[in-house]
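Asker: I'd like to go over a predicted model; first the sequence, then the structure.
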Amino acid sequence: MLVLARRSWPRCSLARRRTLSTLASNPEIKVFANPGSPASHLLSYLDTQPPNARLAIGSCTALPPTPPTFSQNARFVSLLNDVVSQHGHEDPDVVSQAQALAGRAGRSSLGGWVHLSDRRNPPDFGRTAWPEDILGSVEVSDAGKVVGRLQPSGTYRIVTNEGILGLSPFMQAKLLQRLKEEESRQGQQQQ
């Protein structure tokens, strides 16, 4: 005789389970209902519920977000630029671009600039990313070493027609670390 096993979950465990929605184009970005505006969503790297609107990437009225439906959070942009300035020159993508700039065979290299660009729309090899995809730029010596810190571009857009924010794993980890520090700092100030 064949017996079918049926799994059943107690109702109480389902009621306590928290569902978390993410963007299909970037699963690291969480989507929350916006408590301040029922017709919109908050987008955040943090999974804290209720979401911290001061640390959210921004809000949108439609998913996936597009330039007309997205409003960026100025505080988040400031934190992003701060993280880019502090850690962008250490990003493995920037370091490898710097080494490639100096390593061009048969050419007298005088150094130059390399750009840290968003990964949502990567440029073809040897090409420069679109201005709205460049997070910042850094000077490179003739030896292929990064000189100084990365400077934010001022032209970067969190959402473009190509999609939403797509940081390298290194920059994403640094940004998430900073957001958690800010969240902790805000929590301590409220106590």
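Answerer: Received, thanks.
Asker: contacts, neighbours, all on C-alpha from now
Answerer: Fine.
Asker: what about the helices in the chain?
Answerer: According to DSSP state H, the chain carries its helices in the segments 11-16, 74-87, 92-102, 169-190.
Asker: Please report the distance of the closest residue in space to residue 159 that isn't next to it in sequence from residue 53.
Answerer: Of all residues not flanking residue 159 in the chain, residue 67 sits nearest, at 5.8 Å (C-alpha to C-alpha, 6 or more residues apart in numbering). Applying C-alpha to C-alpha, to the nearest Å, the value for residue 67 to residue 53 is 19 Å.
Asker: and the comparison structure, right after this:
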Amino acid sequence: MLCLLRPTILRATPRLVRPFTSTSWLSQSMPETPLPSSKDPSHPHLFYHPNSTYVSLSFLPHPPAVYGSRTVLGYLPLGDATLDDFREEPKFRKVLNDAVKSGLEQGKATTVQFEAETRPVDGWIHITDERAIPPAGRIGETEDLIGSVYVQGGKIVADTYSPLPTYRLVTTNGVMQLPEGLDKHVIEVLEGIDKEERKQAAADLM
């Protein structure tokens, strides 16, 4: 019987993740019969999608349509795993940054907007991952700072958004949790990408 990933294991290790690299457990073939997906009870949006050798981490409830899907945050080997085993899906990072910027442009980032409106002077503010919210008046750890955006006259200047290269999708505090409003917007973007990938996968089979 296969031992599936225990969700709580993602918060139990003191080590940081390594960048995605080619590993033996990352097969490019998708299973004919996918194993059951599961929701992480400690995260508002995270799902685990296992196949015969590894687990895909995603904010969508169903398995990805293709290997290397842009909707997947990254991968863990099937069975007992720690944060050090996480491998980021390279394509996801661009999707995330583009979605955050479009969310700012469309006014979807409600908590970020509130911070901008209450800021007494113009300047840069950080968009911080909510898995580790710093005390009031403090700046979060660099691994938790998603990006920065300029505020002028209490309004977000969306085209100034700049993602920070030090941001990590997974840390000792868990998997990324976007600020309210941005989280739902990113999921909507991922749903759109998933539809495109499924349509293309179906066309490739014809």
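Answerer: On my side now, so go ahead. The structure presented is a predicted model; accordingly, all values stated were derived computationally and were not measured.
Asker: Just give the TM-score of the two.
Answerer: The TM-score (TM-score structural alignment, normalised by the length of structure 1) is 0.75; 163 aligned residues with a C-alpha RMSD of 2.3 Å.
Asker: Quick one: residues contacting whichever residue in structure 1 pairs up with residue 51 of structure 2.
Answerer: With TM-score structural alignment as the criterion, residue 51 of structure 2 lines up with residue 34 in structure 1. Going by C-alpha atoms under 8 Å, 6 or more residues apart in numbering, residue 34 of structure 1 touches 40-42, 59.
Asker: Chain neighbours aside, what residue packs nearest to residue 34 of structure 1?
Answerer: residue 41 (4.7 Å).
Asker: Wait, the one you found touches residue 23, no?
Answerer: No - Residue 41 of structure 1 is beyond contact range of residue 23, at 11.4 Å (criterion: C-alpha atoms under 8 Å).
Asker: Look at the residue nearest to residue 159 of structure 1 and say how many residues are nearby.
Answerer: 16 (other C-alpha atoms under 10 Å).
Asker: got a list of what it touches?
Answerer: By C-alpha under 8 Å, 6+ apart, the contact set of residue 67 of structure 1 is 159-161.
Asker: how does it look with 10 Å?
Answerer: 60, 157-164 (C-alpha atoms under 10 Å, 6 or more residues apart in numbering).
Asker: Over to residue 74 of structure 2?
Answerer: 19-20, 55-58, 68, 86-92, 169-170.
Asker: Of the residues you listed, just the buried ones, PyMOL syntax please.
Answerer: Filtering those down to the buried ones (16 or more other C-alpha atoms under 10 Å) takes a single PyMOL command:
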select buried, resi 55+56+57+58+68+86+87+88+89+90+92+169+170
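Asker: Taking the contacts of residue 74 of structure 2, tell me the two that lie furthest apart.
Answerer: Greatest spacing in these, by C-alpha to C-alpha: 68 and 170 (18.1 Å).
Asker: From residue 101 of structure 2, how far off is residue 74 of structure 2?
Answerer: 21 Å.
Asker: Also residue 197 of structure 2?
Answerer: Per C-alpha to C-alpha, residue 197 of structure 2 is found 22 Å from residue 101 of structure 2.
Asker: Residue 152 of structure 2 now?
Answerer: Counting by C-alpha to C-alpha - residue 152 of structure 2 and residue 101 of structure 2 are separated by 17 Å.
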